[in-house]
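>>> Below is the sequence, then the predicted model.
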Amino acid sequence: MHYSKLKDFPQNFLWGASTSAYQVEGAIDEDGKSPSIIDMYEHPSDVADFSVASDHYHRYKEDIALFAEMGLKAYRFSIAWTRILPNGTGKVNEKGIEFYNNVIDECLKYNIEPVVTMYHFDLPYCLEEKGGWLNRDTIEAFVEYAKVLFIHYGSKVKYWLTINEQNTMILHPGAIGLPKGGKLPSKKDLYQQNHHMMLAQAKVMKLFHNMVPEGKIGPALNLTAMYPATCNPNDAIAAHNWEVLRCWNFVDVCAFGKYHPLAWSYLKDRNIAPEIQDGDFETLKG
């Protein structure tokens, strides 16, 4: 629809910008941080790694001052799990807690709303060595990590995102680098990882609503519209199928607590559906 008169954006609309920890922080081995899978990925020799990046770890104050000068009202950033729990679980790294407290406080100083992404591709490598997201133990590790974040930052941060672009990790696993040895997981393993992430996310959302009742939380999926190449019915079906597999297969589990029926049929037909344990569907429903 073409409107004859456009509405103004509401005064509280959050114009902002976003980063992720591995993309900007650098300082990959400072102040107790352990390696993440991103730090251990194999990259082409002529491509820079993330050991320095934008040096946001040391320059966050001047960066956030520039955000304020630009007029940003929100800053979405991710927290590096490996700065908070260097062993994936267990002992909390106080230097990591302090860093993100400082980032949040700096945002609030300029009336910039902090928006926290809890996981942006950077699983602790120590958990990857135990199977990563293919290991169901990682579900509880993520819940433990989430609880630490909510305890330390829940009173200051209203808006939270659980997992960034989960569909990208599953559909394009080599997009941001290759694991050591260069071998990508099978589709069967990828959809099992996806299922475990969905379970972890559901548990974390439930925990969040108990611990931060005034806050808001949700996934950060990479969604897009699909258009058929022509008006041929086969093209229309292809576009619909791909939209389901790329988007709704991931959104429906988060929003409705169940897999999209067409996507589930596809997974079963291709013998790549995840193994479901007793109670999994109940967990997804919250």
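Thanks, I have the structure now.
>>> C-alpha from now on. contacts and neighbour counts both.
Will do.
>>> Could you list every helix and strand in contact with the longest helix along the chain?
With secondary structure taken from DSSP state H, the chain has its longest helix at helix 187-211. Secondary-structure packing of helix 187-211 (3 or more CA pairs under 8 Å, 6 or more residues apart in numbering; DSSP states H and E): helix 137-153, strand 159-164, helix 166-171, strand 216-220, helix 249-256, helix 280-285.
>>> one more structure, for comparison:
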Amino acid sequence: MPFSRADFGADFYWGAAAAAYQTEGAWQQQGKGPSIWDDFTRRKGAIRRNEHARVAADFYNRYEEDLDLAQGLGLTDFRCSVAWPRVLPEGTGAVNRRGLDFYDRLVDACLERDLRPMLTLYHWDLPSALQARGGWANRSIVGWFSDYVQLVARRLGDRVPHWAVLNEPMVFVGAGHLLGVHAPGRRHLGAFLAAAHHATLAQAEGARALRAGLPEPAQIGTTFSCSYLTPYRPGHASDEAATRRADALLNRFFVEPTLGLGYPVAELPALRWLLDRYQKPGDEQRMKFDFDFWGVQNYTREVVRFSPWLPLQWATLVPAKLRKVPYTDMGWEVYPESLYHMLKQFAAYPNAPRLIVTESGSAFPDQCQGRRVADPARRAFLQAALGQVLRARRAGVDVAGYFPWSLTDNFEWAEGYGPRFGLIHIDYETQQRTVKDSGRWYQAFLNGTPAEAPQAPL
């Protein structure tokens, strides 16, 4: 059934997303301090092809060009992040005024182009100096983070309408402290549980710091990674139980404490160790915060099978390739319906706030033909994802915006520059920007051209 921009309502946020470390480059320019990702990319073999983000998309020097392109696409909003070590090179203490000045200029440049900025305060680039003091595994980080948040809010709070406290805490905690595949590269259950609890506290304390320092209209949120989970063998007791455990860890762990529900200990009894060792009296109350919105960040579904070899959740995710279903360059199943299911799941919580899709996207090979970049699979995914958002809205879900990941191609963490998610192609040798066919489709849709969600598999 055809649908158009008008079906989403006049107040829907139409954006695109980016992150400081993945796009800015300028890793040592104008007083910026090193981050844990600067350190991690120096480890041989940590990043595919041993790539790094010292230049990345050079957004630090080319932000006006990229914002011009965003404006040309017809976006109403732009989500980006502040690099903590750019404004506080040591994580605490002396302020790098030139770093703050950059974000001041960036916010003004957005507003000059009628782009409402949404600032994410932590998108994984912890200052190296704080990692040397224990990083997220050190409870003191709750105070360090709150001080940093207050600093940024004082400088930019008069002009930024939307704020996101953390980006996907389960990813930076789990991949960085349990699996070791992201910075800081730790593989330790105790470090994971400590970091997870401190991130939960920081999520709420950072939000309270914003609430205290921002003018009344400001909207305060945080973002959660999520995947729609289904059992590998439906009806099989062990796979069904494994799916519930995986859901508790991957989709519920950081959400439910904000609502005063605590951690999902019933499904994950191993979390009692976290409560006994790291949670202090009063923490359960401190973890609560009445957010104005939650950012839903969904890319795929996962199929779960029982595994006796993986402690904590006793479950494994069955790769899309093994299941012989279509998948992206990240190995993720092409399953836009996952977005609908996760919007429904989050909206089902009593007292759930408004939802915004702050990330959704796909990485597929681009076909560069002169000044044209053909990416039919990405275009089809974007079209289908928007159809799923509209489906959720029509089912009564209060979802208020959609931000594709990402505005431009960028450094994709441990995958380096291989996977491309952008609506805008970047030639990393020349830094030339080219709007892809998917970006042109998004532009046409925002200008009123009707769309129809694909019926066949992508």
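Alright, I've got the coordinates. Keep in mind the model is a prediction, meaning the values are calculated, not measured.
>>> thinking again about what came up before, of the helices and strands packed on helix 187-211 of the first structure, which is nearest Ala27 of the first structure?
helix 137-153 (20.5 Å; CA to CA).
>>> report the angle between the axes of that closest one and strand 159-164?
160 degrees (axes from the mean of the first three to the mean of the last three CA atoms, to 10 degrees).
>>> and the angle for helix 137-153 of the first structure with helix 187-211?
30 degrees.
>>> In the second structure, what range does helix 137-153 of the first structure match?
Aligned using TM-score structural alignment, helix 137-153 of the first structure spans residues 140-156 in the second structure.
>>> Check the mean deviation of the longest helix of the first structure from the second structure.
Helix 187-211 of the first structure, aligned to the second structure and superposed, deviates on average by 1.3 Å (mean CA distance after the TM-score superposition for the first structure).
>>> returning to what we had before: any idea which of the helices and strands packed on helix 187-211 of the first structure gets closest to Trp15 of the first structure?
The nearest among those, by CA to CA, is strand 159-164 at 13.9 Å.
>>> For that closest one, give me the average deviation versus the second structure.
Strand 159-164 of the first structure sits 0.8 Å off on average (mean CA distance after the TM-score superposition for the first structure).
>>> what's in contact with that strand?
In this structure, residues lying in contact with strand 159-164 of the first structure by CA atoms under 8 Å, 6 or more residues apart in numbering are 114-121, 201, 204, 215-221.
>>> OK, contacts around Pro114 of the first structure?
Ala74, Tyr75, Arg76, Phe77, Ile104, Cys107, Leu108, Val157, Lys158, Tyr159.
>>> Go again with 6 Å.
Ala74, Tyr75 (CA atoms under 6 Å, 6 or more residues apart in numbering).
>>> Could you tell me whether it really is in a strand?
Yes - the assignment for Pro114 of the first structure (DSSP: H, G, I helix; E, B strand; the rest coil) places it in a strand.
>>> What lines up with it in the second structure?
Per TM-score structural alignment, Pro114 of the first structure is aligned with Pro117.
>>> So for that match, what's the nearest residue that isn't a sequence neighbour?
Phe78 (5.1 Å; CA to CA, 6 or more residues apart in numbering).
>>> Shouldn't the one you found be within a strand?
Yes - according to three-state DSSP, Phe78 of the second structure belongs to a strand.
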